[in-house]
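Enquirer: okay, sequence plus prediction incoming.
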Amino acid sequence: MKNLSRLFFAMLLLFSFSNANAQDENNPWAIGVGVNAVDFYPTGEDGQGGIFDEYFNFGDHYNVLPSLSSISVSRYLSDGFSLTVAGTINEISKIGDAPADDLSYYALDGTVKYSFGHLFNSKVFEPYLGVGGGYTWVDDIGAGTVNGTLGFNVWFSDNIGITVQSAYKHAFEDYLATHFQHTVGLALKFGGKDTDGDGIYDKDDACPDVPGLPEFNGCPDTDGDGIEDSKDDCPNEPGLAEFNGCPDTDGDGVPDHLDDCPTVPGLKALKGCPDADGDGVADHIDECPNVAGPAANKGCPWPDRDGDGVLDKDDKCPDVPGTVANFGCPEVKPSAEKMKQLNDYARTILFDTGKATFKKESHQTLEAMNAIFKEFPEATFALEGYTDSVGSERSNQLLSERRANAVKDWLIANGIDKDRLTAKGFGEDNPIDSNKTAAGRTNNRRVEVKLTN
């Protein structure tokens, strides 16, 4: 019972060592369980013959306890080196050819091992050499030993294998015979980290935080086209290797993300768009797609001098921009729909806070309004400015006038006849929304356009 307590104490030390020194490497820990055989003869001492004379005489000289009799914990260090601490128990019934009185045998040993697995370039067979020392008790009499080991592991998977080992244990005291101890057992490796759970340990995973595939070192291929995402220009759409993972739906040799006409086969020179008349103008921007014409005439053989989109041959006012609906001539007055469009633009004009100067993003809106004014060169308009109720009534009145005039001045500076425009401010009058909310006040700060003639 005393010796059994020693073994349990030794095992407690082993597992404490394991928990205190855990590191983040691929399977750095291994636990082994198995059986051991102790052979006190021959050792080459006291005239007992050569050290290996009866090394394989299992039947006559090996002492084997028919139960679990060995447990070990190993920690990988680096560069092929590992540290193993093992505890063993046995029953000695024979020493050489001489019978023994079932002596108890306990040992605690530490070994530094060096793996030669790299020489075989195999993940299955791993031979090793080791050197170390320990303490062995035979019937309560103990002595230190220095040990040399030779063995090999056979791994069935990344985590499970068997270990076969032979250790020569030289005792420091005469009362303990130098002997062999042979061990066969099951080894279980563990402790590797796989953050993304893709079965590839972080140490070997090029994308440790994203589940991936073994063929891409743990990196993903989201669209399943055989090209890993980091090298795929279109990682969410299955594509072709020649286009770095991007698709070419119409098969014209231009990948979809560079193809202006991705569903219609076309020419590379025209970004994948067709040119039915061969005039170098893609059909989708060619106003005469079946008749060849110069690009300057939008692919048509006939000119459009006023640039209103109506070719001169069909334009009743070829020198004055007009509308298609009016056969190339300008409309006299804007329709209700045009006025609504004009006011939709006007109400989105943004001014700098408390000023009559425009924010940069309003310039595109003013350009759109200017284009509508130019469609109706005979019509006249009134520009009306409004504010919200924040501030004094007089300051709001002045601000609304300045803003209405700012819009008028911009339009005149950009080609609209000054006699066609008037500007007036109405301050905080005529709100179109509540001044009690921020959204309502935003709607009330506006410019409106009225048709006067």
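Expert: Thanks, I have it.
Enquirer: from here on, just use CA atoms for contacts and neighbour counts.
Expert: OK.
Enquirer: helices along the stretch 1-150 of the chain, start to end?
Expert: Using DSSP state H, counting those that start in this stretch, the helices assigned to the stretch 1-150 of the chain run over residues 2-20, 58-61, 117-120.
Enquirer: turn those into JSON lines, columns for mean neighbour count and distance to D202.
Expert: Written out in JSON lines, the entries for the helices of the stretch 1-150 of the chain read as follows (neighbours: other CA atoms under 10 Å; distance: least, CA to CA, whole Å):
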{"stretch": "helix 2-20", "mean neighbour count": "13", "distance to D202": "20"}
{"stretch": "helix 58-61", "mean neighbour count": "15", "distance to D202": "45"}
{"stretch": "helix 117-120", "mean neighbour count": "12", "distance to D202": "21"}
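Enquirer: okay, and M339 sits in which element?
Expert: Secondary-structure element containing M339, defined by DSSP states H and E: helix 336-346.
Enquirer: now for the longest strand along the chain, which elements pack on it?
Expert: Ranked by number of residues, the top strand in the chain under DSSP state E is strand 98-115. In terms of contact count using 3 or more CA pairs under 8 Å, 6 or more residues apart in numbering; DSSP states H and E, strand 98-115 is assigned the packing partners helix 2-20, strand 81-95, strand 125-138.
Enquirer: below is structure B, check it against A:
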Amino acid sequence: MKHLSRFLAVSLLVLGLSTANAQDENNPWAVSIGINAVDIFPTGGDLINQGEIFDEFFNANDHWNILPSVSQLSVGRYIGDGFSFTVSGSVNKIENAGELPDGTQVNVDDLSYYAADGLISYSFKNILKSGKLDPSLGIGGGYTWLDEVGAGTLNGALGLKYWFTENLALNVQTTYKHVFEDYEVSNYPPTHFQHSAGLTFAFGGKDTDGDGIYDKDDECPDVPGLKEFNGCPDTDGDGITDAKDDCPDTAGLAEFNGCPDTDGDGVADPKDECPTVAGLPALNGCPDADGDGITDAKDECPNEAGPAENNGCPYQDKDGDGVLDKDDNCPDVAGTVANNGCPEVTEEVQKTLNEYAAQVLFDSGKSSIKEASNKVLQDIIAILKEYPTAKFTVEGHTDSAGSNKLNQRLSDSRANAVKNYLTENGVDQFRLSAVGYGEDRPIATNKTRAGRAKNRRVEINLVKE
């Protein structure tokens, strides 16, 4: 029980040692269990006529002491750059202690063997670029007990692991343990070899998102991803990781940072105002069939080029007078360029107006228009409407009969009477003005009846700008 307690204490030391290191950065922790064999003979010692160093090294039948059960436990942690630190505890029974000069085996009475060791080892796995074979060299020290006697040792080890999986390996190791002090034959332990074999379980790799890629290699450790993208996701499967994909939920092209270009016009859909119709980059992906710089959707004349101020339509010249409607003051009536698209009142038209105006008759001494004048007044209205922007003055004139004051009043009244008739029948009032000149502007002599008849008149004259 005393020896068993000692082994349990060593085991607890091994399992609780937080500074132990092993394996690699992905799975930094490792636990190994197995069996061990102690061989005293091939160490070059002279306590019991031991053989030369490595003499009969593989003579397991004659020299190895093996406990037929799990007899070794180790815990290790990876340090970095290929180095690991491992602590181990082992137990055994020593029956074969060497041989006499005549070759007779020296047997002892089942001495209890206990050892606690620490080892720093270097793995050649990465140098060999091997995924399975993992050879190593190590150096360290420990303490070994044979029954009640213990001694410190300086250890050197050669090991080999074969990894079946990322976490499971078969391991074999040979350790040379050199005892620091000389002991008599009766005072073991002597310098010896300890061989071991067993299984190694590597663990401790952190994979927060569970995508099979350890956090240290995972560029997106909190989000499940793909190995080919170092653990980052590609939700839409377009070969661009979500972090670099402007459209992570829709498959797209690398040239558009993962966004699609549905209409193939070179403008990515998020920036394309017309994503289903091929268009122009300058117009945010929208088409312009007539090439006037206005997208078809906003162009009231998509097949005819026109300016933006006219909603993409060309300016019209409805009356065909050479003046565009936008500049034509009379877009529905042919005119002249000089008169801004409006017709000009010629001398002949002016003459015709006054011939008609001279036929307007009034009641004697009054400003009321006789009904017989309606026909000629309608003719005057028709002419005025042909020149919708022209302005006219209705002038009233009298002969010299009667007082000057009376004639002035009468001429004013008659001029206004004609003006009122015209405006009441469709002529814009702002185009007409009325003035009376009394007897001041005769066109014939007032000394004859015929002359006075000519002087009693109404004229409609163009107002010149």
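Expert: On my side now, so go ahead. No experiment lies behind these values; they were computed from the predicted model shown.
Enquirer: got a TM-score for the pair?
Expert: For this chain pair, the superposition-based TM-score is 0.62 by TM-score structural alignment, normalised by the length of structure 1; 311 aligned residues with a CA RMSD of 3.1 Å.
Enquirer: helix or strand for E355 of structure 2, which one?
Expert: helix 347-357.
Enquirer: for G185 of structure 1, same thing?
Expert: When elements are assigned from DSSP H and E, G185 of structure 1 belongs to strand 179-190.
Enquirer: so stretch 152-171 of structure 2 corresponds to what in structure 1?
Expert: Under TM-score structural alignment, the alignment places stretch 152-171 of structure 2 onto residues 144-163 of structure 1.
Enquirer: one step back: for the helix or strand just after the helix holding E355 of structure 2, list every residue counted as buried.
Expert: Next in sequence after helix 347-357 of structure 2, counting helices and strands by DSSP H and E, comes helix 374-385. In terms of neighbour count (16 or more other CA atoms under 10 Å), helix 374-385 of structure 2 has its buried residues at V376, L377, I380, I381, I383, L384.
Enquirer: again, but for stretch 413-423 of structure 2
Expert: Neighbour counts over stretch 413-423 of structure 2 (16+ other CA under 10 Å) mark S413, R414, A415, N416, A417, V418, K419, N420, Y421, L422 as buried.
Enquirer: hang on, the earlier thing: ok, residues contacting the helix holding E355 of structure 2?
Expert: Around helix 347-357 of structure 2, the neighbours that count as contacts under CA atoms under 8 Å, 6 or more residues apart in numbering are V376, L377, D379, I380, I383, R457, V458, E459, I460, N461, L462.
Enquirer: one more pass at 10 Å, please.
Expert: Identification of contacts with helix 347-357 of structure 2 by CA atoms under 10 Å, 6 or more residues apart in numbering yields 346, 358, 360, 373, 375-381, 383-384, 394-395, 418, 457-462.
Enquirer: which part of structure 1 matches it?
Expert: Using TM-score structural alignment, there is no partner range for helix 347-357 of structure 2 in structure 1.
Enquirer: returning to that earlier point: closest one of the buried residues of helix 374-385 of structure 2 to Q105 of structure 2?
Expert: Relative to Q105 of structure 2, the closest of the buried residues of helix 374-385 of structure 2 is L384; by CA to CA it sits at 149.0 Å.
Enquirer: if we can go back for a sec, just the closest of the buried residues of stretch 413-423 of structure 2 to E56 of structure 2, please.
Expert: After measuring the buried residues of stretch 413-423 of structure 2 against E56 of structure 2 - CA to CA - the closest member comes out as L422, at 143.4 Å.
Enquirer: just to be sure, that closest one is in a strand?
Expert: No - applying DSSP: H, G, I helix; E, B strand; the rest coil, one finds L422 of structure 2 to be helix, outside a strand.
Enquirer: now it: how far from D238 of structure 2?
Expert: In this structure, L422 of structure 2 and D238 of structure 2 are separated by 80 Å, where distance is defined by CA to CA, to the nearest Å.
Enquirer: how about G451 of structure 2?
Expert: For G451 of structure 2, the distance to D238 of structure 2 equals 104 Å [CA to CA].
Enquirer: for these two, indicate the residue with more neighbours.
Expert: Neighbours per residue (other CA atoms under 10 Å) separate G451 of structure 2 from D238, with D238 holding more: 19 against 15.
Enquirer: distance of the equivalent of that one over in structure 1 from D196 of structure 1?
Expert: Using TM-score structural alignment as the criterion, D238 of structure 2 maps onto D225 of structure 1. According to CA to CA, D225 of structure 1 stands 21 Å off from D196 of structure 1.
Enquirer: and what of G425 of structure 1?
Expert: Between G425 of structure 1 and D196 of structure 1 the distance is 64 Å, computed by CA to CA.
Enquirer: neighbour-wise, which of the two wins?
Expert: For G425 of structure 1 against D196, the residue with the higher neighbour count under other CA under 10 Å is G425, and the figures read 22 against 17.
Enquirer: neighbours around V349 of structure 2, how many?
Expert: Other residues within reach of V349 of structure 2 by the criterion other CA under 10 Å amount to 14.
Enquirer: check contacts around N257 of structure 2.
Expert: Residues I240, T241, K244, D245, D246, C247, P248, A268 are the ones in contact with N257 of structure 2 under the rule CA under 10 Å, 6+ apart.
Enquirer: with that, I have no additional questions.
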